[in-house]
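Enquirer: With the sequence up front, the predicted model follows.
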Amino acid sequence: MLRLHFTAQDLARVRVALLGPLAETELSLWNLQRRDAKALFGGWRARTGPLITGDGPDTARFLGSPRGELVDLFTLVGAAGRIDEGVERLRGAPGRRLRAEFAVVAGAPRRHAPWLAEVVDAGPRGVARLATALQDCHRVAVAPYWERIQQHLEAELARRGRLMVQGGVGALLDGLRPMAPVGTARAGGPRLSAAGPPGGRLPRGGALARAGPVGVLRTRTPAVRWPRGRHGAGGVPGPDQSR
């Protein structure tokens, strides 16, 4: 569990944004490995699973597992309106940041294809291969449904924007329940909890939190992300908390 403690400065910098097709592609690969919510996703999984070929299955298992682990590509690349934009940012991400993010995956108790060792080490060829695999997966898993996904996301973005207009940032944060419950820190400022490494904590001051709806997890499920840097790792909700 990660806890974000907000100052007035932090609250003024909270944003609501769409994460984009790359985020939807990663989450779709995670969803394909799940077995729950069959009424909602069973038909899509049956149609799409056989189309994930080549490096796609390796990529899916590398980026996330049905148990809930998920590589935080969202923070690495930021909100990207097109899949090409997202993968180009991934290819150009600093090796230090890539290694820091993939180190979590490298330590997970599951096996990966040999070519992913170069990805974990942020090798240019490995990262380029991962980016190409994500583009291929997007083409079959997300692109055919993108118009409907985008309509859902824009409607949800508008809804959360209205929450901010009508009730301020407090109403927006309160609307993230139950995925990210909001409490009050001992120092008096609001505290947002989200799934992450046990005992994780982001100190007050300088954080830019972004809340954004995602279309391939559950209906009206928000994701929360914040940048890496001096405050530690970025984060997204684990699947088991996104209900």
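Expert: Happy to help now that I have it.

Enquirer: CA atoms for contacts and neighbours, from now on please.
Expert: Noted.

Enquirer: Would you mind measuring from residue 76 to residue 98?
Expert: 8 Å (CA to CA, to the nearest Å).

Enquirer: doesn't residue 24 make contact with residue 137?
Expert: No - contact status for residue 137 versus residue 24: not in contact, 10.5 Å apart, counting by CA atoms under 8 Å.

Enquirer: more crowded one of these two?
Expert: residue 137 (27 against 23; other CA atoms under 10 Å).

Enquirer: what residues are up against that one?
Expert: Applying CA atoms under 8 Å, 6 or more residues apart in numbering to residue 137 gives the contacts 25, 29, 52, 56.

Enquirer: Please name the residues that touch the last one.
Expert: For residue 56, the contact set (CA under 8 Å, 6+ apart) comprises 133-134, 136-137.

Enquirer: Return the subset of the residues you listed lying in strands.
Expert: Judged by DSSP state E, those include no members of strands.

Enquirer: Would you mark the buried spots in the helix ranked longest in the chain?
Expert: The helix that spans the most residues within the chain, counting by DSSP state H, is helix 146-174. Buried positions in helix 146-174, judged by neighbour count with 16 or more other CA atoms under 10 Å: 146, 149-150, 152-153, 156-157, 160-161, 163-164, 169, 172-174.

Enquirer: try it against this one:
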Amino acid sequence: MESGLSFSAADLAQTRFAVSPMWEVVTSYRVLVGRPDSGPHRRWVAQVRPRIVRAGLDRGWLAALVPAQGYLADFLNPTPAGPFPTLGTELDAVLRTPGGQVRDDLRTLTGGEHLDRLRLLHDDPPAVLRKVVDEIEAYWELALAPYWARIQHVLEADVFHRARQVAEHGSARVLSELHETVRWDDGTLRLVRRHCALSRDQAGSGLLLIPSVFAWPRVLTRSVPPDPPQLAYPARGFGAVWEPRTADSTEAVAAVLGRSRTLLLTELDTPASTTQLAAHCGLSAAGVSQHLIALRNAGLVTAHRSGRSVLYARTAVADQLLNP
């Protein structure tokens, strides 16, 4: 099956890239619930799936709106207002979704075991959308926030690389290199072997290109007139996001930060709690806590609540410090 999105000169002029936290929410959720093997995301799934199950997020609103296969609710992916919107900005847009659009999306969802939830949302979109957004925020804190620095680095690097390619080689070449199922052909962007069509008569003008760490191995589309169509594709380097980081420069870093703090940073290749870090590093919990406060104040770690504990994660700045 093949579909095509035709382009006028105006459509090409309105084609842009954007990083979307909400696209990472829906694509990562699909990875968690829909892929037993999970491919390049196995390490992330092994860490995150138990947290999601304990929090009941494997059977809530996201489960109803983002099934493992097929159509997912379009209103979860509003048009990004700029190239790098925050999660809060996109969730505000979700809350503003007109009731008619919500109901249109629900008619396309199969529902299955989640029919009761979908009926509640159909009957009172404004009230229930608040519950959906609250669940997304809880999911973000458990599944994505501890890893967002490294995810964001890959997504932004993809945008900057492709923007440079557009300047050097033109849009046609860049559009042809997005994915093996996407090709540019005489003014039309063609999507091959797709289960959902994307055509200009079903979409607004222009095109939004959204790199995603979790979209692999496919591309996903959103087409809701009068919004510009969106195409989410696997970002360059997505497979390296979960690879353990080496720390060849630890001696130099330790000379500045001290050995204990450097040890904690290297241990935080995987987000961990104070108790876990103390056990792994042979330090007291009180000592680890003091070091983490200092590292957080310096912008080298971030903290994210996970149930009754707090997970600490290394920032992109710390990654570069350990791997210059």
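Expert: In hand now; what should we look at? Computed from a prediction, not measured in an experiment: that's the story for all the values here.

Enquirer: Quick check: next helix or strand after the longest helix of the first structure?
Expert: Going down the chain from helix 146-174 of the first structure, the next helix or strand is strand 182-184, by DSSP states H and E.

Enquirer: quick check: angle from the next helix or strand after that following strand to helix 146-174?
Expert: Next helix or strand after strand 182-184 of the first structure toward the C-terminus (DSSP H and E): strand 190-194. Strand 190-194 of the first structure runs at 140 degrees relative to helix 146-174, counting by axes from the mean of the first three to the mean of the last three CA atoms, to 10 degrees.

Enquirer: helices or strands up against strand 190-194 of the first structure?
Expert: Packing partners of strand 190-194 of the first structure (3 or more CA pairs under 8 Å, 6 or more residues apart in numbering; DSSP states H and E): strand 2-5, strand 182-184.

Enquirer: Burial-wise, tell me which of those comes out on top.
Expert: strand 2-5 (a mean of 22; mean count of other CA atoms under 10 Å).

Enquirer: And that strand, what does it pack against?
Expert: strand 190-194, strand 200-202.

Enquirer: looking at these, which is closest to residue 93 of the first structure?
Expert: Comparing those by their distance to residue 93 of the first structure (CA to CA), the top pick is strand 200-202, with 22.9 Å.

Enquirer: Show residues contacting that closest one.
Expert: Against strand 200-202 of the first structure from outside (CA under 8 Å, 6+ apart): 1-5, 231-232.

Enquirer: same deal with stretch 228-237 of the first structure?
Expert: 70, 72, 75, 179, 194-196, 202-203, 207, 223-227.

Enquirer: Filter these down to the buried ones, ChimeraX style.
Expert: Remark: buried members of the contacts of stretch 228-237 of the first structure, expressed as a ChimeraX selection using 16+ other CA under 10 Å:
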select :70,72,75,179,194,195,196,202,207,223,224,225,226,227
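
Enquirer: Can you name the two of the contacts of stretch 228-237 of the first structure that sit furthest apart?
Expert: 70 and 203 (23.0 Å).

Enquirer: show me where the second structure has strands.
Expert: Going by DSSP E, the second structure shows strands at 2-6, 15-17, 182-185, 188-192, 207-212, 220-222, 230-234, 301-306, 309-314.

Enquirer: Can you give me the distance of residue 114 of the first structure to residue 176 of the first structure?
Expert: 39 Å.

Enquirer: what's the closest of the helices and strands packed on strand 190-194 of the first structure to residue 43 of the first structure?
Expert: Short answer: strand 2-5, nearest of those by CA to CA, at 34.2 Å.

Enquirer: Can you name the residues in contact with the closest one?
Expert: So strand 2-5 of the first structure is contacted by 185, 189-204 (CA under 8 Å, 6+ apart).

Enquirer: about what we covered before: can I get the strands of the second structure in JSON lines with distance to residue 285 of the second structure?
Expert: Listed next are the strands of the second structure as JSON lines, based on distance: least, CA to CA, whole Å:
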{"stretch": "strand 2-6", "distance to residue 285 of the second structure": "57"}
{"stretch": "strand 15-17", "distance to residue 285 of the second structure": "44"}
{"stretch": "strand 182-185", "distance to residue 285 of the second structure": "52"}
{"stretch": "strand 188-192", "distance to residue 285 of the second structure": "54"}
{"stretch": "strand 207-212", "distance to residue 285 of the second structure": "37"}
{"stretch": "strand 220-222", "distance to residue 285 of the second structure": "45"}
{"stretch": "strand 230-234", "distance to residue 285 of the second structure": "40"}
{"stretch": "strand 301-306", "distance to residue 285 of the second structure": "16"}
{"stretch": "strand 309-314", "distance to residue 285 of the second structure": "13"}
